[in-house]
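*Asks:* Below are the sequence and a predicted model for it; my questions follow.
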Amino acid sequence: MKKIYLLLFLTSYTAMSQQITPKSAFLEKWNNSKTYLLEMADAMPEEKYAFAPTEREMDFKNQLLHICGNMLWLSTTYFSDEDFDRKKLADNAPNTKNEIIEFLKKSFDEVSTRVTEVSEESLTTKVDFFAGPKSKLQILNLLQDHVTHHRGQLIVYLNLNEIKPPKYVGW
């Protein structure tokens, strides 16, 4: 009987360890984060995209564009062979609510594609980062952290405009 339990445990453990990896966990969370942020972007009326709680904070629109810029910078720089062109990004920034929502979708998808294409093993590779050497896994954490940080600000923006934020789906 003990052998059967051991066999079941090992089989289950092996199946789980093959399914749950840092990369797959990130991609699942990333997709949920995309869904949640898109719902927030959609909830804010376009005429409120210029809203900022104070003069020293970015408005709603520029928070979203900043999130996209960071996503594209980190994913291009650390998960591709391409050079990131900040000026090109700024020169082609979308303006309308619909354009910004499409840009958000494309930015999230671009990160997903790049992360999907890297090997699990490469996530331990150390890269030069302005705050000191980081592993690519740490860069994935930074990607998610940055989105979460600014998304939290956007929740406040919605609440200050008496707009109920969407239900959290970031699990």
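*Replies:* Nice, thanks for sending it over. None of these values were measured; they are calculated from a predicted model.
*Asks:* hey, let's count contacts and neighbours off CA atoms from now on
*Replies:* Fine.
*Asks:* list the buried ones in stretch 56-72?
*Replies:* In terms of neighbour count (16 or more other C-alpha atoms under 10 Å), stretch 56-72 has its buried residues at 58-72.
*Asks:* Buried residues in the helix ranked longest in the chain, which are they?
*Replies:* Taking DSSP state H as the criterion, the chain has its longest helix at helix 136-160. Within helix 136-160, the residues that count as buried by 16+ other C-alpha under 10 Å are 136-140, 143-144, 147-148, 150-151, 154-155, 157-158.
*Asks:* And for that helix, what's in contact with it?
*Replies:* If you take C-alpha atoms under 8 Å, 6 or more residues apart in numbering as the criterion, helix 136-160 is touched by 22, 26, 30, 33, 37, 40, 43-44, 51-53, 60, 63, 67, 70-71, 74, 78, 122-127, 164-165.
*Asks:* Which ones among these map onto helices?
*Replies:* 22, 26, 30, 33, 37, 40, 43, 60, 63, 67, 70-71, 74, 78.
*Asks:* If we only consider the buried residues of helix 136-160, which is nearest to Tyr5?
*Replies:* When the buried residues of helix 136-160 are ranked by distance to Tyr5 (C-alpha to C-alpha), Leu137 comes first, at 34.6 Å.
*Asks:* try it against this one:
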Amino acid sequence: MLTSDGDVKNKGQEKAKIKEELHLAWVKSEEMTLINVEQMPPDLFTFKYTEEAMSFSEQWRHCVIYTCGQLAGRAGLKNPYENVKLPVQMTKESVIEELKKMYAFVRKSIEGMSMEKLLSECEFAGDVIPVWRLFYAMENHIIHHRGQCVVYLRLNGVVPKGFYGW
């Protein structure tokens, strides 16, 4: 997307679209995540399929802490969870509240970040990537956990809502 060898005009148009694309991706991510979370009955938020696994609520707690921590540390943002200690097990209402805060943080970060910063590079997973790609890596991490949570729903007799669309 941003590495094409097109003319200057096309590169400028591609750069101008990156914030819009990131914003739309994260809006859709929030929608799909909240659909997933809303489907789990409140009394099953501590469900684990094995003792070693994270509970349903821990999956989402992990996503909140990891996403904000990675974006803050690698993109030079202020981590909203730097001095916050979330409980290991959280209620349905608390999970939803924290997820909404996380998604608001991500959207605000995208909107407030300069193009220079979005195009700058950071280290991640043994590689050097542009910061804009870090946002996609964090969304990919959430997709991974959202998929795990679909299994948690099924193990508890909840038929997950079908394909969400894009």
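*Replies:* Great, that's in hand. Predicted model only: the values in this text are computed from it and were never measured.
*Asks:* Now the TM-score, please.
*Replies:* Remark: TM-score between the superposed chains equals 0.80 [TM-score structural alignment, normalised by the length of the second structure]; 155 aligned residues with a C-alpha RMSD of 2.5 Å.
*Asks:* Leu38 of the first structure maps to what in the second structure?
*Replies:* The alignment partner of Leu38 of the first structure in the second structure, by TM-score structural alignment, is Leu34.
*Asks:* residues contacting that match?
*Replies:* Listed by C-alpha under 8 Å, 6+ apart, the contact set of Leu34 of the second structure reads Ile96.
*Asks:* I'd like the distance between it and Cys63 of the second structure.
*Replies:* According to C-alpha to C-alpha, to the nearest Å, Leu34 of the second structure and Cys63 of the second structure sit 13 Å apart.
*Asks:* Asn79 of the second structure too?
*Replies:* Asn79 of the second structure is 14 Å from Cys63 of the second structure, where distance means C-alpha to C-alpha.
*Asks:* And for Met102 of the second structure?
*Replies:* 9 Å.
*Asks:* Neighbours of the aligned partner of Phe45 of the second structure in the first structure, how many?
*Replies:* Phe45 of the second structure maps onto Tyr49 in the first structure, with residues paired by TM-score structural alignment. Tyr49 of the first structure: 19 surrounding residues under other C-alpha atoms under 10 Å.
*Asks:* Check Glu110 of the first structure too.
*Replies:* Neighbourhood size, Glu110 of the first structure [other C-alpha under 10 Å]: 16.
*Asks:* Next, the contact list for it, please.
*Replies:* 72, 75.
*Asks:* Give the aligned equivalent of it in the second structure.
*Replies:* Under the alignment (TM-score structural alignment), Glu110 of the first structure pairs with Phe105 in the second structure.
*Asks:* Tell me the spacing between the residue positioned nearest the centre of the first structure and Glu39 of the first structure.
*Replies:* In the first structure, the centroid-proximal residue (C-alpha atoms, centre = their mean) is Gln144; its distance is 4.6 Å. Going from Gln144 of the first structure to Glu39 of the first structure by C-alpha to C-alpha gives 17 Å.
*Asks:* go on, Leu143 of the first structure?
*Replies:* Leu143 of the first structure sits 19 Å away from Glu39 of the first structure, taking C-alpha to C-alpha as the criterion.
*Asks:* next one: Ile163 of the first structure
*Replies:* In terms of C-alpha to C-alpha, Ile163 of the first structure sits 12 Å off from Glu39 of the first structure.
*Asks:* now do Lys164 of the first structure
*Replies:* Taking C-alpha to C-alpha, one finds Lys164 of the first structure at 11 Å from Glu39 of the first structure.
*Asks:* Compare neighbour counts for the two and give me the winner.
*Replies:* Glu39 (17 against 14).
*Asks:* residues contacting the closest residue to the more buried one other than its chain neighbours?
*Replies:* Excluding the flanking residues, the one nearest Glu39 of the first structure by C-alpha to C-alpha, 6 or more residues apart in numbering is Pro166, at 6.3 Å. Applying C-alpha under 8 Å, 6+ apart to Pro166 of the first structure gives the contacts 36, 39-40, 43.
*Asks:* Just the buried ones from the residues you listed?
*Replies:* Of the members of those, the ones counted as buried by neighbours, 16+ other C-alpha under 10 Å, are 36, 39-40.
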